[in-house]
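Q: This is the structure alone, sequence omitted:
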């Protein structure tokens, strides 16, 4: 009996020593971390504006910081240098995005471009997006649509001028941009039909759902909370109604053929591919259309509202921009692509706005295998959260980063097309947004028309320095309050 007991004690002692040895030999060099709570980890530190909360933590713990959102390790990236390493040096390892419940439900189990895993299917979908729908040729093709809708925007503002009424810039810009997206996608003024209006409402609801934190994504055994607080029901209802509208649009187009004006829109292109390629399913078509709507309607109009807000806060900048635009366009009614190409200061204004107000301030990726970043050990399954908002305020890259100063770009080659990592509002690398050209063309034309045709000031005697710039929360960061301004005809 003593021999058996001695053997058991020896085995236990050997097991204990081995555990200690293995633990010490496999100890990981992890990035700095703030203290966390049991179960929820650091979720309580996100605040109502996650990009700001993460930036505040990064200022204490460094530009590479490890948090835990429930059971999910999260690497917060707040510097251009580290973003380059993740998005370029280790691009294949961080080529996938986390798949949350709302993404999977709304985008047909992620059959779109934005959320689908990196694979041959993703390459095929992105090729359709880049070559068939959002290429430079296609962007030029839809130039007439942008010009017509910009002209209608000017008329609506002139109506406000005649009535001495403030212009609700949020509403008018959003409606103008929505019509451009709808006409590019479906042809005609589809956004004015009942189906179009319903789809626009559902898109807004979808964007809200994508921006909500669903606790089950981070703590799976608490997923039942989504049923209790109504998240699951809202998600299911929205996805079902969205599918019904998109299915109705597709069936109508298949029955009637090409749009009346004889020009191919996005839906025509997708249906042509669908009819020729058996690997492209019906759900893929609908998911790609949703990418256009969700990625384009909100981000472009939000960026323009922030731009106009900054210009109203900085009358000197607005006067300089108006002088450039009016000097180039003169008395012409139609602003051409050639005119826009000459507007260097306007491009600087848009870049500066994108630096301060990236429409999607956080870009998440997932590590597919263990990797070392800046000497730190990062485990497979870690979510890398790249903060474009924080990178745009990095002191090493920007002088006085909290100030709106377009002049910083006048003698600079820095652009937001993905090659300069200190300015990446559209992302970079393989998962960069493919709609950069489309978005830029839309923003430039609208902004140029607003500057050429009208003078602007804040209503009710509000001083520029008192304009409320509070942000709302969500996947896209809007102004909390709609932007109202008084317009008068340019002198």
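A: That came through fine. It should be emphasised that the depicted structure is a prediction, and the values quoted were computed from it without experimental measurement. Numbering: from 1, shown residues only.
Q: C-alpha from now on. contacts and neighbour counts both.
A: OK.
Q: give the contact list for residue 125.
A: For residue 125, the contacting residues are 112, 113, by C-alpha atoms under 8 Å, 6 or more residues apart in numbering.
Q: now it: how far from residue 285?
A: Counting by C-alpha to C-alpha, to the nearest Å, the gap between residue 125 and residue 285 amounts to 10 Å.
Q: cool, and residue 14?
A: 60 Å.
Q: and the longest helix for the protein?
A: Ordering each helix of the chain by length in residues (DSSP state H) puts helix 282-313 first.
Q: I'd guess residue 486 is in a strand, am I close?
A: Yes - checked against DSSP: H, G, I helix; E, B strand; the rest coil, residue 486 lies within a strand.
Q: thought it was touching residue 166?
A: Yes - between residue 486 and residue 166 there is a contact under C-alpha atoms under 8 Å: 4.8 Å.
Q: Touching both of these two, which residues are there?
A: Common contact partners of residue 486 and residue 166 (C-alpha under 8 Å, 6+ apart): residue 459.
Q: Tell me which residues of stretch 60-69 come out buried.
A: Under the neighbour-count criterion of 16 or more other C-alpha atoms under 10 Å, stretch 60-69 has 62, 63, 64, 65, 66, 67, 68, 69 buried.
Q: actually stretch 34-51, not the one I wrote
A: Buried residues in stretch 34-51, counted by 16+ other C-alpha under 10 Å: 36, 40, 41, 42, 43, 45, 46, 50, 51.
Q: try stretch 21-34
A: For stretch 21-34, using 16+ other C-alpha under 10 Å, the buried residues are 30, 31, 32, 33.
Q: My guess is the first one contacts residue 378. True?
A: Yes - using C-alpha under 8 Å, residue 30 and residue 378 qualify as a contacting pair, with a distance of 7.1 Å.
Q: the more surrounded of residue 14 and residue 285?
A: A count of neighbours by other C-alpha atoms under 10 Å puts residue 285 above the other of residue 14 and residue 285, at 25 against 12.
Q: and here's the other structure:
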């Protein structure tokens, strides 16, 4: 369905419902005082002023005119947009209890996923159990340290794949290569198996399904505008999402079933063993079905965002040769001749860390953080009604000239001030904040740094097809995460 048909359908459906039930809306109740915002059209709100394919940038432009806290209407839904670090901190911390619930797109509700999703379910004992197993059974320092040999093995396989392309002078789809590496790093950590091979059908299947899920989640959907629309799934989003979920869940379910049928399981040999042991305990809050949905969340949230960050970082360096030389020089000074990199080596590479931070500032994996108010809440003198949608524009804060000097330039040096710049109070919160901060940050931190270092230490790089660095296409593609619009094709030219 194209954009104009979408708008017209919303207008028609709303008009019909408004006529039928107008008498119910004539109560003399005083509306909460909302922040200012652009004038909107009846029925469709500000839809014509918003570019949904480039939503973070579109909202950022509006906020420059209407302020760091503003109200826009998507159809008839009031949405408050936060574009200030100070207000974001107040929103996510001071008003945490009222804003601890994520906005859940209707498409996500396929197979009742929202009821067992650590990303979307409301704060509850079950949600706390999910967060607990993420912190103690999956992403704890001890678990990540014990599994780093698996991740190093996957990096060696990446090097072999790149060597083949190097000998043949072939360009490498960086997003595809990094995606497969992250996929196998996760599948081995969780299940002790590879899910894919480079340039294989299995890798393409996973990437296509994950991409489809992210696209479906970010699409404008009439069903998000009210329960009456949700009942009918008029655009078929939930139906399509169900098929994507089923592809991934079938793989996870077969692995769990096989593990459960083993007579003598090796306790604690991988994440799955540890989680199955946890579910067998008396009064365990989680079931095997909950584990399926947890893995669904972790793979959807972790694969594209992690691999895209590596792609963006390499693209930024190739576009800025002097920054590339500084990064490679640091790696040559710190790493041994075999280029073996451990997680502990990351702390010895401040410029590499600065490159990653600058990449996350420019291209945050979660450009918009969406919440739903469960009660009326006051922010900066304004009162947000219950059930309002609250968007924190992380992309906008990363490109705000009042916070950053030359915000559109790739300048890793801005993060070499000797302080921890991974803080939301200076406009840098690429992983969210508060109780809803991404639980996989420790894993992503290790994988992004070690993979980028591996790419840069073992190979020099040039753009494919004779492309010049200054002409590189750096267009962003918004689909919940922020992917590169045109894939980076680069040739590994030598070791």
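A: Here it is on my side, so go on. Quick caveat, the model's predicted, so the values are computed rather than measured.
Q: what residue is smack in the middle of structure 1?
A: Centroid-nearest residue in structure 1: residue 360, 3.4 Å away (criterion: C-alpha atoms, centre = their mean).
Q: how would you label it: helix, strand or coil?
A: Three-state call for residue 360 of structure 1 (three-state DSSP): coil.
Q: which residues touch the residue mapped onto it from structure 2?
A: Under the alignment (TM-score structural alignment), residue 360 of structure 1 maps onto residue 366 of structure 2. Contact analysis of residue 366 of structure 2 by C-alpha under 8 Å, 6+ apart lists 394, 430, 431, 432, 480, 481, 482.
Q: Which of these are buried? Put it as a ChimeraX command.
A: Those of these that count as buried under 16+ other C-alpha under 10 Å are selected in ChimeraX with:
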select :394,430,431,432,480,481,482
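Q: Spatially, which two of the contacts of residue 366 of structure 2 are the most separated?
A: 432 and 482 (14.5 Å; C-alpha to C-alpha).
Q: List of residues touching stretch 447-456 of structure 1?
A: Stretch 447-456 of structure 1 has contacts (C-alpha under 8 Å, 6+ apart) with 150, 154, 304, 312, 318, 321-322, 325-326, 329, 335, 340, 346, 485-491.
Q: Tell me which of those fall in strands.
A: Counting by DSSP state E, these place 485, 486, 487, 488, 489 in strands.
Q: now the closest residue to the third one other than its chain neighbours: how far from residue 206 of structure 1?
A: Excluding the flanking residues, the one nearest residue 487 of structure 1 by C-alpha to C-alpha, 6 or more residues apart in numbering is residue 456, at 4.8 Å. Between residue 456 of structure 1 and residue 206 of structure 1 the distance is 33 Å, computed by C-alpha to C-alpha.
Q: which one in structure 1 is aligned with residue 273 of structure 2?
A: Looks like residue 273 of structure 2 aligns to residue 268 there (TM-score structural alignment).
Q: mind listing what that match touches?
A: Listed by C-alpha under 8 Å, 6+ apart, the contact set of residue 268 of structure 1 reads 186, 258.
Q: Quickly find the element holding it.
A: Here residue 268 of structure 1 sits within helix 266-276, counting by DSSP states H and E.
Q: tally of neighbours for the closest residue to residue 229 of structure 2 other than its chain neighbours?
A: In this structure, residue 229 of structure 2 finds its nearest non-sequential neighbour in residue 223, 4.6 Å apart by C-alpha to C-alpha, 6+ apart. Residue 223 of structure 2: 22 surrounding residues under other C-alpha under 10 Å.
Q: coming back round to it: so which bits of the helix holding residue 268 of structure 1 are buried?
A: 266, 267, 268, 269, 270, 271, 273, 274.
Q: do stretch 402-413 of structure 2 as well
A: Residues of stretch 402-413 of structure 2 classed as buried: 407, 410, 411, 412 (neighbour count, 16+ other C-alpha under 10 Å).
Q: Output the residue interval of structure 1 matched by it.
A: Under TM-score structural alignment, stretch 402-413 of structure 2 corresponds to residues 396-407 of structure 1.
Q: ok, and what's touching the matching stretch?
A: Here stretch 396-407 of structure 1 makes contact (C-alpha under 8 Å, 6+ apart) with 310, 317, 345, 348-349, 351-353, 356, 392-395, 422.
Q: Give me the buried subset of these.
A: 310, 317, 345, 348-349, 351-353, 356, 392-394, 422.
Q: Which of the residues you listed fall within strands?
A: Taking DSSP E, every one of these sits outside strands.
Q: Now check structure 2 for the residue matching residue 127 of structure 1.
A: By TM-score structural alignment, residue 127 of structure 1 lines up with residue 132.
Q: give me the number of residues near its match?
A: Residue 132 of structure 2 has 14 neighbouring residues, counting by other C-alpha under 10 Å.
Q: Where does it sit: helix, strand or coil?
A: Residue 132 of structure 2 ends up helix, using three-state DSSP.
Q: Perfect, that will be all.
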